[in-house]
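Asks: sequence? don't have it. structure:
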C-alpha cells in the first residue's frame, strides 16, 4: 500500500505531533498524528479544524494509542470540492474510511465534536466493521427523524430564523463572515463558551431577526479563558485558508443526509459509546430527549457525562476532565 506523503511543516504546530497529507477518494486530507497503538481518529466540528484537538493529542498518545486528528473536507489544509452536495454525510464518512485505509489500518476508534460527533456516529453506523467504538462530544447521538430537517428547522424560532435555516442559502452567511473572519469566530466562540456566553434570558445568537445578521447577537468583550489571542490567531488563520463555504455546506446537506440515510432508519448504534456534554451547551439542553433515549438508541453506551458550568467547546474548555474521561473509556474499548 502506498505510504502517505509528508506535508510541508506548518508554521503553527501541535507540540509533539507531526503533520501530513493523505489521499482519499476525490482529494487529500490533512491530519496531525502522534503516538503508536490502536488508531483513534478525531473529527472536529464547526467552525474549527484539527487544531481543536491539540489538548487531546498527547494524552491519547501517552495512553498507548495512535492519535490522529483530521481537517474535515472544506477546512484548513484539506481539499475543498466546489459542489454543495460534495459535503453530504456519506461523502464525509467516505473520507473517514479513506483516512483509515491511507494510514494502513483496518479499524479505528472514532471521536467527534459538534458536527464531528455526527460524522463519527454515522461512520460507526455505516461501517461497523471498521469503526469499533465511538465517542461523541457536545452533540448527542440522534437517529434519523421522520420530519425532513429543513421543515423542522423552519418551525423553530417563530418570527425569527433558526441559525441552520439562516445558513441554507449559499453566500448569505459567507457575506457576514468573510469581511472579518477572526472577529466572527471570536464572537461565535465567546457566545457558546461556558464562562462568556450570554446570561439566561438574553436574545440567543442562534435566532436571527428579519434583516439582521447572526453576529448581531454575539457576546462582545473578553475572550473565553480557554482561548488566548495567540490560539484564536491559529483558529482564524486555519479557518481562513479555505473560507467558510465548505464548512457551511455541511448545513446545506441536512435534507440530502435525511434522504441518503433512509435505509438506516431505526437502526441502533450498537458499538461501545461515550458521550460527554456541557451543562450550559444549547446542544445538551435542546437535545435532552436524545440523551434520555440513549438506553434505546445507544445500547452499547459505556458512560455519559455532563460537565457542570461547561459550554460547547468542551475539549478545549475542560481538557483535563475530557482527557481523563476519554482515556478511561478508551481503555475499556481497546481492540
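Replies: Good, I have the coordinates. Please read all numbers here as calculations on a predicted model, not as lab measurements.

Asks: drop to CA atoms for contacts and neighbour counts, all remaining ones
Replies: OK.

Asks: isn't residue 307 up against residue 276?
Replies: Yes. In this structure, residue 307 is within contact of residue 276 by CA atoms under 8 Å, at 7.4 Å.

Asks: who has more neighbours, these two?
Replies: For residue 307 versus residue 276, neighbours defined as other CA atoms under 10 Å are more numerous around residue 276 (24 against 16).

Asks: three-state assignment of the more buried one?
Replies: Look at residue 276: counting by DSSP: H, G, I helix; E, B strand; the rest coil, its state is strand.

Asks: dropping in the other structure now:
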C-alpha cells in the first residue's frame, strides 16, 4: 500500500498562504446546465482536462474557492458544482430524489453539458461518496477519483440505519440518525442558520475543536436535545472569516436546509440501490487526503487500511497532521499541492 504521508503542524499563517496562492489564469465563470435534477449551477475556471469538484454538507461550490485558481493555473478546467438541493441548483421536493444514483447522473450530465467525454472527479465529505460512486458506476467517464476527508468503503455490509442506531448509549442519538428524520433538523437550524453553521464548522476544525473532556465533538445528541447544544460557541476557525461565513450562510438562508439534509435520508435507499456492487473496488487512479484530527478518518480507519484491496489504483494516501474535517479550506496550500502533483501524473 502507498505510504501515508504526515504533513506538519502548525500550518502557515493566512498572510503567507495568500502570498503563495497562484494567480488565476481566467476569471470565475458561473453557469447553469441542464441535468436530471432540473438545473445545476457550477463555477468554472481555467482550460485543459476537466476536474469536477463535488462539495459536501453543509457547503456549496464556494468550499472549493481556493482550489479553482490553483487547478486552473496548473492547466486544468476546474469546475465546482452546487449539488442538487444546494445553492443555485434545483431542489426536487421528493426525499428519494436525493439518492446516490441520481447524484451520479447529475455528474454525468455536467460532463456532457460541458462538451467533455471524461473527467477526474474530486469530492469532499458527502462529495467524496458521490465522487466514489461516480467512478465506481461509470469508469468510462470518470477516469480518476480524488477523495477528501471521507474514505472509500465499498457498498455492502449492514444496513446503515442499523449501524447508526447502535451508536451511543440509551439516552444518546448519533447525529446521522438525528438528521434522517424529516423536518426535525430544519427546526433546529433554520431559525439561526449562520449561528448553526458557525458552530458546526468550529466543531470539526482543528483549531476550534473541543478539547478532550469538553462537550463531545463527535455529534451525539443527548436527552432529546439539539446538535448545537454541544457546538463550540463564540469562535470561528482560522480558515473562516466573517465574510466567508456570510457567503456560506447566505446560500442556506435563501434555499433552506431540506435539500441538503435529504442526502442523509437516503442512506438506506443507497444501500439497496448499490447492492449489486457489493464489495466492488474502484480500479481507476485514485488519491486520498484526510485530516489526522478528523473523526471521519478515525471512525473509518479500517476503510483506509483496506485501500490495497478497495482502491488498487491508489497513488497515495495522505493524512495531514493537525488538520480537521474541512481539509481543502483549512489547509488549502497543501491540498492544492497534493492535488496538482497527482493530476500531473495522470497526464503521462
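Replies: Thanks, I have the structure now. Since the model is a prediction, treat every value here as computed from it, not as a measurement.

Asks: residue 198 of structure 2 maps to what in structure 1?
Replies: By TM-score structural alignment, residue 198 of structure 2 lines up with residue 186 in structure 1.

Asks: so who does that match touch?
Replies: Listed by CA atoms under 8 Å, 6 or more residues apart in numbering, the contact set of residue 186 of structure 1 reads 223, 232.

Asks: and residue 37 of structure 2, by the same measure?
Replies: With contact taken as CA under 8 Å, 6+ apart, residue 37 of structure 2 is in contact with 84, 89-92, 102, 106.

Asks: ok, of these, which one's closest to residue 313 of structure 2?
Replies: The nearest member of the contacts of residue 37 of structure 2 to residue 313 of structure 2, counting by CA to CA, is residue 106 at 24.7 Å.

Asks: not counting residues beside it along the chain, what's closest to the alignment partner in structure 2 of residue 51 of structure 1?
Replies: Under the alignment defined by TM-score structural alignment, residue 51 of structure 1 corresponds to residue 62 in structure 2. Nearest residue to residue 62 of structure 2 in three dimensions, chain neighbours excluded: residue 248, at 7.5 Å (CA to CA, 6 or more residues apart in numbering).

Asks: could I get the full set of helices for the stretch 101-250 of structure 2?
Replies: Secondary structure of the stretch 101-250 of structure 2 by DSSP state H, counting those that start in this stretch: the helices cover 126-137, 160-165, 175-180, 184-189, 193-203, 242-255.

Asks: who wins for proximity to residue 231 of structure 2 among those?
Replies: Nearest to residue 231 of structure 2 among these is helix 193-203 (5.1 Å), distances taken as CA to CA.

Asks: ok now that closest one, how far from the chain's centre?
Replies: 16 Å (CA atoms, centre = their mean, to the nearest Å).

Asks: hang on, the earlier thing: contacting residues around the residue nearest to residue 62 of structure 2?
Replies: Applying CA under 8 Å, 6+ apart, the residues contacting residue 248 of structure 2 are 59-60, 62.

Asks: map it onto structure 1.
Replies: Using TM-score structural alignment, the equivalent of residue 248 of structure 2 in structure 1 is residue 235.

Asks: how about residue 175 of structure 2?
Replies: Taking TM-score structural alignment as the criterion, the aligned counterpart of residue 175 of structure 2 in structure 1 is residue 163.

Asks: what of residue 274 of structure 2?
Replies: Residue 274 of structure 2 maps onto residue 261 in structure 1, with residues paired by TM-score structural alignment.

Asks: hang on, the earlier thing: distance check, the residue nearest to residue 62 of structure 2 against residue 197 of structure 2.
Replies: Noted for residue 248 of structure 2: a distance of 8 Å to residue 197 of structure 2, by CA to CA, to the nearest Å.

Asks: what's the answer for residue 57 of structure 2, then?
Replies: 10 Å.

Asks: if we can go back for a sec, need the winner for burial among the helices of the stretch 101-250 of structure 2.
Replies: With neighbours defined as mean count of other CA atoms under 10 Å, the helices of the stretch 101-250 of structure 2 peak in mean count at helix 126-137, which reaches a mean of 24.

Asks: average offset of that helix relative to structure 1?
Replies: With mean CA distance after the TM-score superposition for structure 1, helix 126-137 of structure 2 departs from structure 1 by a mean of 0.2 Å once superposed.

Asks: which elements pack onto that helix?
Replies: Counting contacts by 3 or more CA pairs under 8 Å, 6 or more residues apart in numbering; DSSP states H and E, the secondary-structure elements packed against helix 126-137 of structure 2 are strand 50-54, helix 100-113, strand 119-124, strand 142-148.

Asks: and the shortest one against structure 1, how far off on average?
Replies: Okay, so that is strand 50-54 of structure 2. Overlaying structure 1 shows strand 50-54 of structure 2 at a mean distance of 0.2 Å from the equivalent residues (mean CA distance after the TM-score superposition for structure 1).

Asks: helices or strands up against that strand?
Replies: Counting by 3+ CA pairs under 8 Å, 6+ apart, strand 50-54 of structure 2 packs on strand 77-81, strand 119-124, helix 126-137.

Asks: cutoff 7 Å now
Replies: The helices and strands touching strand 50-54 of structure 2, judged by 3 or more CA pairs under 7 Å, 6 or more residues apart in numbering; DSSP states H and E, are strand 77-81, strand 119-124.

Asks: quick one: those as JSON lines, columns for distance to residue 257 of structure 2 and mean neighbour count too.
Replies: As requested, those are exported to JSON lines (distance: least, CA to CA, whole Å; neighbours: other CA atoms under 10 Å):
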{"stretch": "strand 77-81", "distance to residue 257 of structure 2": "17", "mean neighbour count": "26"}
{"stretch": "strand 119-124", "distance to residue 257 of structure 2": "19", "mean neighbour count": "26"}
